[in-house]
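>>> Sequence and predicted structure are below.
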Amino acid sequence: MQIEGAIADIGDAIAEARDARKRFRHAPRFAPAGQSTQMIVGADGASDSQIIGRANMLYDRFQLRRVYYSAFSPIPDASAVLPLKRPPLMREHRLYQSDWLVRFYGFSTGEVQEAADDKGMLPLDIDPKLAWALKFRGLFPVDINRAPREALLRVPGLGTRAVAAILRARCLHDLRLDDLARLTRTVAKLRPFIIAADWRPTSLIDRGDLRVRLVWDG
């Protein structure tokens, strides 16, 4: 609550400064780049799902520019309530990936939270978009020659630039796997989740060992 109060106060100051500049041309600018905040990961018992929820509440409520994540690092003679070891650095990385899913890939906060396990933790061995896709296999495969941008952005392994390139290229001709290989870094992770002019995954998406196979390929 203290953090939210401080962010709210700064937000009010930004709004006041913006209003002052409308009336007085030489009024000083206050925080022209907007606000950001940082969350320390692993300093308490908060799960990834709780951290994702709080971060996106701050985005929505205070129009933050960025939320940064930093893995907790123990220090000598710290409070006894703090943990004795730091969390895996990969946990910090997964939270950044979840942040991008909401900000750039059209996922809702709730959808990203669904990528977590029953304890609210994101898997460390696979990225959150792949974890979400494996939980909702019924939404796949996606036809790269027909699907809208929103559906393509949910395909594991397709970034925003690759999706933009697919949308441009398919206006000229139907895309095959070879075409896709030139637009992305690898098609190995894509195969179970897409349909192309010369490719249909048949029962691949339903394989019980699909997660293991994708981790191995990745």
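Structure received.
>>> only C-alpha atoms for contact and neighbour calcs from this point on.
Fine.
>>> Straight-line length of stretch 119-131, end to end?
14 Å (CA to CA, to the nearest Å).
>>> Identify the residue spatially nearest to residue 37, adjacent ones excluded.
Leaving aside its sequence neighbours, residue 37 sits nearest to residue 67 (CA to CA, 6 or more residues apart in numbering; 5.1 Å).
>>> what's the neighbour count on the one you found?
Neighbour count of residue 67, defined by other CA atoms under 10 Å: 16.
>>> got the contact list for it?
Residue 67 makes contact with 36, 37, 38, 39, 55, 59, according to CA atoms under 8 Å, 6 or more residues apart in numbering.
>>> And the strands in this protein?
36-41, 66-71, 142-143, 194-195 (DSSP state E).
>>> Now a ChimeraX select for only the buried ones of the contacts of residue 67.
To isolate the buried members of the contacts of residue 67 in ChimeraX, using 16 or more other CA atoms under 10 Å:
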select :39,55,59
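>>> quick one: which of the contacts of residue 67 is nearest residue 193?
Set against residue 193, the nearest of the contacts of residue 67 by CA to CA is residue 55 (29.3 Å).
>>> quick one: the nearest residue to residue 160 once chain neighbours are set aside from residue 124, how far?
Leaving aside its chain neighbours, residue 160 sits nearest to residue 153 (6.7 Å; criterion: CA to CA, 6+ apart). Distance of residue 153 to residue 124, computed by CA to CA: 21 Å.
>>> Below is structure B, check it against A:
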Amino acid sequence: MRLDRSDFSCLRDSLHKVNRPCTMEQMIEVARRLREQHRFAGYIHLKTIPGCSDALLAEAGRYADRLSVNIELPTEAGLAELAPEKTHAGIHEAMGAVKWRIDEAREARSPKVRAMAGRPAGVRAPRFAPGGQSTQMIVGADAANDAQILRTSARLYGDYHLRRVYYSAFSPIPDASRRLPAKAPPLLREHRLYQADWLLRFYQYEVEEIADARSDGMLDLDIDPKLAWALRHPERFPVDLNRAPKEMLLRVPGLGVRNVQRIIASRRSGALRLADIARLRAPMKKMLPFILLPDHHPQRQLDDPAALRQWLTPKPRQGDLFA
């Protein structure tokens, strides 16, 4: 069912009649009405509040596709300074509770458990946040560097099986606390963190590999972290696309997961040549210095990583005045 603006206005007005701030109970009530009264079958993402009751958490997971417990800041020190009413211990406890319920619901819905419980095939166990859980971190509000941020993300992915960590660049507001920075971090920093996060989740990189370039623990803003790693390790290249294992193909700048899968599948039928790779529609300029094919060799480009970096670094662009 498609909801129009009047449907959401009705829900909003009903909440505004309550003379207290919007609480988790109210958010759940909105989700319940969307599901049960308006028959909304689309995606719902609910934020949960650390310390909420088990009953509220169960109800939130019943109506939401995904739940989030926001960690807010990557370090305990930053949280203590800027949000002392919260603790990492409390946030981690809440994440653990969500993970436990997700695991429990997934297990209860398995055919083996259904059979053991004597549940008829058509009767399903109650759902609980089938889209998993996520969190959000503010970037640039405290002194945490990119390496610290990525280490925190890696621990959260490992400990709680998060589906996603969202990074949000700090944005100053008027009359804010003096403990907060007066300037926002470069928006490109947020973008680089998302790229690095992708490498952690899908490209088998470790945090220390990504953030080992600079003593200040910050990512390079001029080039993406995958290219930065390749330029720091010219001894690992060029990669023979017809022989290299998947793990090394994933390290080639310009090659994504799907194209790596296509290369592995295609080379079973015969040796790949440059024309075959060009058909992948990958960024060839970025890729060519790092790959080896029967009809392509990067010659001595990798002998001078600094010159190669300069050639591959995107040129600065002036913003469109009317964008």
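Good, I have the coordinates. Bear in mind the structure is a predicted one, so any value in this text is a computation, not a measurement.
>>> Any chance you could compute the TM-score here?
Overlay of the two chains. TM-score (TM-score structural alignment, normalised by the length of the first structure): 0.90; 217 aligned residues with a CA RMSD of 2.2 Å.
>>> rewinding a little: so which of the strands of the first structure gets nearest residue 157 of the first structure?
Using CA to CA, the nearest of the strands of the first structure to residue 157 of the first structure is strand 194-195, at 10.7 Å.
>>> Return the distance of the closest one from the chain's centre.
Relative to its chain's centre, strand 194-195 of the first structure lies at 22 Å (CA atoms, centre = their mean, to the nearest Å).
>>> coming back round to it: from residue 308 of the second structure, how far out is the aligned partner of the residue nearest to residue 37 of the first structure in the second structure?
Aligned counterpart of residue 67 of the first structure in the second structure: residue 165 (TM-score structural alignment). Here the criterion is CA to CA. By it, residue 165 of the second structure lies 32 Å from residue 308 of the second structure.
>>> Turn the contacts of residue 67 of the first structure into TSV, including distance to residue 218 of the first structure.
Formatted as TSV, the contacts of residue 67 of the first structure follow (distance: CA to CA, whole Å):
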residue	distance to residue 218 of the first structure
36	33
37	32
38	30
39	29
55	29
59	32
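>>> from the contacts of residue 67 of the first structure, which single one is nearest residue 20 of the first structure?
Nearest to residue 20 of the first structure among those, with distances taken as CA to CA, is residue 36, at 22.4 Å.
>>> Just tell me what that closest one corresponds to in the second structure.
In the second structure, the residue equivalent to residue 36 of the first structure is residue 134, according to TM-score structural alignment.
>>> Distance check, the nearest residue to residue 108 of the second structure once chain neighbours are set aside against residue 189 of the second structure.
In this structure, residue 108 of the second structure finds its nearest non-sequential neighbour in residue 125, 6.1 Å apart by CA to CA, 6+ apart. Separation of residue 125 of the second structure from residue 189 of the second structure (CA to CA): 43 Å.
>>> Which one's more surrounded, these two?
For the pair residue 125 of the second structure and residue 189, the greater number of neighbours falls to residue 189 (21 against 15), based on other CA under 10 Å.
>>> which residues sit in contact with the more buried one?
169, 219, 221.
>>> The counterpart of the second one in the first structure: neighbouring residues, count only.
Going back to what we said before, that points to residue 219 of the second structure. In the first structure, residue 219 of the second structure lines up with residue 122, judged by TM-score structural alignment. Neighbourhood size, residue 122 of the first structure [other CA under 10 Å]: 25.
>>> Name the residue most distant from the centre of the first structure?
residue 24 (40.3 Å; CA atoms, centre = their mean).
>>> corresponding residue for residue 255 of the second structure in the first structure?
The alignment partner of residue 255 of the second structure in the first structure, by TM-score structural alignment, is residue 158.
>>> So its match versus residue 91 of the first structure, what's the distance?
Counting by CA to CA, the gap from residue 158 of the first structure to residue 91 of the first structure is 21 Å.
>>> Next, work out how far apart the match of residue 255 of the second structure and residue 174 of the first structure are.
18 Å.
>>> Between these two, which has more neighbouring residues?
residue 158 (21 against 15).
>>> Quick check: that one touching residue 184?
Yes. Counting by CA atoms under 8 Å, residue 184 is a contact partner of residue 158 of the first structure at 7.2 Å.
>>> picking that back up, ok now do the match of residue 219 of the second structure, which residues does it touch?
Per CA under 8 Å, 6+ apart, neighbours of residue 122 of the first structure: 48, 49, 91, 94, 115, 116, 128.
>>> Just give me the match in the second structure for the third one.
Matched across to the second structure, residue 91 of the first structure falls on residue 189, judged by TM-score structural alignment.
>>> Could I get the full set of helices for the stretch 151-300 of the second structure?
187-202, 207-210, 225-232, 246-249, 257-266, 274-278, 284-287 (DSSP state H, counting those that start in this stretch).
>>> Next, the buried residues of the last one.
What it means is helix 284-287 of the second structure. Buried-residue list, helix 284-287 of the second structure, by 16+ other CA under 10 Å: 286, 287.
>>> Next: the first one.
Neighbour-count burial for helix 187-202 of the second structure, counted by 16+ other CA under 10 Å, picks out 189, 190, 191, 192, 193, 194, 196, 197, 199, 200.
>>> Could you do the fourth one as well?
Across helix 246-249 of the second structure, burial judged by 16+ other CA under 10 Å covers 248, 249.
>>> Show me the contact partners of it.
Counting by CA under 8 Å, 6+ apart, 203, 204, 239, 241, 255, 260, 264 sit against helix 246-249 of the second structure.
>>> Counterpart of the last one over in the first structure?
Structural alignment (TM-score structural alignment) places residue 264 of the second structure against residue 167 in the first structure.
>>> mind checking how far the closest residue to its match other than its chain neighbours is from residue 112 of the first structure?
Closest residue in space to residue 167 of the first structure, ignoring its immediate chain neighbours: residue 149 at 7.6 Å, by CA to CA, 6+ apart. Per CA to CA, residue 149 of the first structure is found 18 Å from residue 112 of the first structure.
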